[in-house]
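J.: Provided below for reference: sequence and predicted model.
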Amino acid sequence: MWTTLEDSLCELGESPFWHPEERALYWLDIPGRAVLRTRGDIGSADAKVERWALPTEPGCMAPARSGGYVIALRDGIYRARAWGGELVAMARVEHDVRTMRFNDGKCDALGRFWGGSLNEAKDSANAALYCLDARPGTGISPTITQMANESTTANGLAFSPDARTLYWADTAAHVVCAWDWDAEGNSLSRARVFHQFDAKPAGWTTDAPQGYQGRPDGATIDAQGHYWVAMFEGAQLLRFAPSGEIVASVPVPVQCPTMPCFGGDDLRTLFVTSARKGRPVAEVERLPASGMVVSTRVDTPGLPVSFFED
């Protein structure tokens, strides 16, 4: 059973995470240029949704251990020390901000912030995955490093619980890839296809959605190391075993889920953001939760959010 979070409507919801200390759910509206959060008993009358306007499109964000947030905007990665606070640039990348922006990302368990970019024109596989290391005691100033590339729409970033595998998707290519990951040394090797999805059939429409699984968008990992990915236009989440086998398909009440995360005090509430922007009127009428946050309870808990260390 799915519950819709009131007042959570976005054009394109993304990057949800559960803040355990605040008992708060955070997420982004990318084209709406906003951070949203709701605190306390999610869904209760007292749990109001707050919105923080940003100067450009946010792609992803994470909480910081010392307070505040790290946020990837169109042109780079910024630090805010408090809700609604000043945005201070930490790192910029050399992409053309007229057609490129940051998209999906999160922190790893060691406190480094990862963010992938997106080619809005979708005419070239020139998007990349970056890692920002600002940890104290490393002897270096904040450093951003390109870790992978040759993508069109960076998505699906997730890290296995044992910190030995990194997952990263290219939505436009309908593929999720995996790498062996040395977390301490922060190096990637043995790149491989984790799962290749079929392309959208010619003539496919949301009026007749059968025959298309959707394409991989945002993702998360549960405590058993299973990879959960939102299938944009597929109206479902897929749960993969570490072997790459699909072990569950979970229908959602939106055509375009964008990213799942686990939250609640026991990390057994599955929250899912979704998209409404550009969707057909008939689809939105049929699926009125489109663009909102929906949630359900699950048996296997997720992993707690990783905080940015600086």
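T.: Right, received. Where do you want to start? Residues are numbered from 1 along each chain as shown.
J.: From now on I want contacts and neighbour counts done on CA atoms only, so please keep to that.
T.: OK.
J.: Residue 283 and residue 292: what is the separation?
T.: 14 Å (C-alpha to C-alpha, to the nearest Å).
J.: Look at those two and report which has more neighbours.
T.: Neighbours were counted for residue 283 and for residue 292 using other C-alpha atoms under 10 Å; residue 292 has more, 23 against 16.
J.: and the gap between that one and residue 32?
T.: 13 Å.
J.: Could you do residue 82 as well?
T.: 20 Å.
J.: higher neighbour count, those two?
T.: Neighbours per residue (other C-alpha under 10 Å) separate residue 82 from residue 32, with residue 32 holding more: 17 against 12.
J.: any idea where the helices of the stretch 1-150 of the chain begin and end?
T.: Assigned helices in the stretch 1-150 of the chain: none (criterion: DSSP state H, counting those that start in this stretch).
J.: re earlier: so what sits against both of residue 292 and residue 32?
T.: Common neighbours of residue 292 and residue 32 (criterion: C-alpha atoms under 8 Å, 6 or more residues apart in numbering): residue 10.
J.: so residue 183 makes contact with residue 160?
T.: No. Applying C-alpha atoms under 8 Å as the test, residue 183 and residue 160 come out as separate, 10.5 Å apart.
J.: Looking at those two, which has the bigger crowd around it?
T.: Neighbour count, other C-alpha under 10 Å: between residue 183 and residue 160, residue 160 has more, with 22 against 17.
J.: One more to weigh against that first structure:
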Amino acid sequence: MNLLLVRDESSRDSFRDLFRDLFRDSFRGSFRGSFRDSFRDSFRDLFRDSFRDSFRGSFRDSFRDSFRDSFRDSFIQGLIQGLIQGLIQGLIQGLIQGLIQELIQGLSLRRSYSLVTSYFGGRQDIGFFFVSSDSVLRGHSVLFCEISNTEPTDRTPANTKPANTPGNTSANTPANTKPANTPGNTSANTPANTKPANMKVDQLPVPCMLLGEGPHWLEDLQAILYVDVFSKALRRHFVGSGRHQVLTLDDGGLAEVVSAVIPIEGEPELYLVALGKNLSVVRWSTSDPDQHTAVPKVIQTTTDDHFNDAKCDPRGRLWAGTMGPLDEHGELAEFNNSSLFKLDQDLNFSDWVKKVSISNGLAWSHDRTKFYYIDSPAKCVYVFDYDDEAGAISNQRVLLDYESAGLEDQVPDGMTIDVDGNLWVACFGGSQVLCVDPKAGKVIRKVTIPSKNVTSVCWGGADYATLYVTSGTLKMSKEEVAANPSSGGTFAISDLGTKGLPPVAFKVDLEKLRVKMAV
């Protein structure tokens, strides 16, 4: 539809003269002919009673009060209050049924409208009335409207520029984010529950496990190292050649699980393993058979049920947590009776967090002032203040509460950090890995994994741009596993738009370690 407008008093007079000149002759001729009789009959039969009653009733009082009080300030306000309440009720009921059928025949308004809008320069200040822009009205109503002090617009939202406008490269960027590829923010534009265009999730050609855990990238071997928990075995997959080595740990049957493995700096064939109640050291060479067995040397023991996740801080001190026993259904049998320990370079062993149920994910901020930690049954990611010099943590508080974040059906497990300082958290029971902004305490991305029970994550591969993910079939029925053949698999996610940093090996006094192993 098109809009006819009157701006001020002088424009109104001009409009009146123009309207009279343009319409007088054509309308008079039409009215004198067929339209006069039909209009008279329609007005007398259809409009007379309804208009008379309407005018005597609501329209008379409404229009009088509205015209007197409102018209001098706002023509439209008075028009709406008076005309809509009175005239439209009578006009629409009578005029639509009779008058319009005659009015629309042979009456063209396109030329008249064009002249009027040209005369007023297309200004849109005060609404007057609008009609269809068709050359000939065909069944369209003539209505009154209001537009107050508006200028023509291009419908672009205020304070924004159209997409692809020069100088506006982030037109579609959500508020408070940086455009993609901004230094230090390589994944800023990836919405939650979506993935970058080229992101890939590939399952590695390795056996599925009841419970895989503790992935760690070996730069010198270009291999992903991880543990097969209930098989009490270490696995090492060489991504270039596809070779897969398995080292079974023989501790005489003392332990039921192996839960973590960390390389020892300065000794490329030595690994620190969390095996049941013990922290032990085992030797494993690339020259060993692909299926091999070794006897580990114990260097530290806990009185808790058994160790779980472990990782080294930026200075190479080992932090290893414990957990309670599991029942026959794989459920935790005891709560709040475990701890988080630290084993430093001199092999001093100390307890830092008590009343833990299942100690899991660990990560440190790049500025070495924050320590991030997960106690799985609490369904929380915690943050501590971290003293890098002393290797001390304090001031524990909640960073992300899974239940408050709508993630109550899953459990936080292993964790790592990317170059942007964002945390990547494995979700056991959730078939996904979350990316968490620790400054905002919010989930900013979700990456779906084709395995229900996702257990841990680490960065590796070329330039540390691949996220390796472990999982397990623990607590899944045979039917679930059969229906989801990727369950328990190990995965490599590439092209995430961000990357990680090299992991830290255990930096121990090697002489003291040799003495401990000789005992």
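T.: Received, thanks. Everything numeric in this text was worked out from a predicted model, so none of it was measured.
J.: tell me the strands in the stretch 201-310 of the first structure, going along the chain?
T.: 215-221, 227-232, 236-240, 246-251, 257-263, 269-274, 294-297 (DSSP state E, counting those that start in this stretch).
J.: can you redo these as a markdown table with distance to residue 176 of the first structure and mean neighbour count?
T.: Output for the strands of the stretch 201-310 of the first structure, formatted as a markdown table (distance: least, C-alpha to C-alpha, whole Å; neighbours: other C-alpha atoms under 10 Å):
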| stretch | distance to residue 176 of the first structure | mean neighbour count |
| --- | --- | --- |
| strand 215-221 | 7 | 29 |
| strand 227-232 | 9 | 27 |
| strand 236-240 | 11 | 22 |
| strand 246-251 | 13 | 13 |
| strand 257-263 | 14 | 30 |
| strand 269-274 | 19 | 26 |
| strand 294-297 | 24 | 20 |
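J.: Throw those into JSON lines and include distance to residue 150 of the first structure, thanks.
T.: JSON lines is the format used below for the strands of the stretch 201-310 of the first structure (distance: least, C-alpha to C-alpha, whole Å):
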{"stretch": "strand 215-221", "distance to residue 150 of the first structure": "16"}
{"stretch": "strand 227-232", "distance to residue 150 of the first structure": "21"}
{"stretch": "strand 236-240", "distance to residue 150 of the first structure": "24"}
{"stretch": "strand 246-251", "distance to residue 150 of the first structure": "26"}
{"stretch": "strand 257-263", "distance to residue 150 of the first structure": "21"}
{"stretch": "strand 269-274", "distance to residue 150 of the first structure": "26"}
{"stretch": "strand 294-297", "distance to residue 150 of the first structure": "32"}
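J.: among these, which is nearest residue 125 of the first structure?
T.: Nearest of the strands of the stretch 201-310 of the first structure to residue 125 of the first structure, taken as C-alpha to C-alpha: strand 215-221 at 16.1 Å.
J.: Could you give the residue range in the second structure aligned to the closest one?
T.: Aligned by TM-score structural alignment, strand 215-221 of the first structure falls on residues 411-417 of the second structure.
J.: Quick one: average offset of the matching stretch versus the first structure, please.
T.: Its aligned residues in the first structure lie a mean 0.5 Å from stretch 411-417 of the second structure after superposition (mean C-alpha distance after the TM-score superposition for the first structure).
J.: Setting the sequence-adjacent residues aside, check what's closest to the alignment partner in the first structure of residue 351 of the second structure.
T.: With TM-score structural alignment as the criterion, residue 351 of the second structure lines up with residue 146 in the first structure. Among residues not flanking residue 146 of the first structure along the chain, residue 130 sits closest, at 4.4 Å (C-alpha to C-alpha, 6 or more residues apart in numbering).
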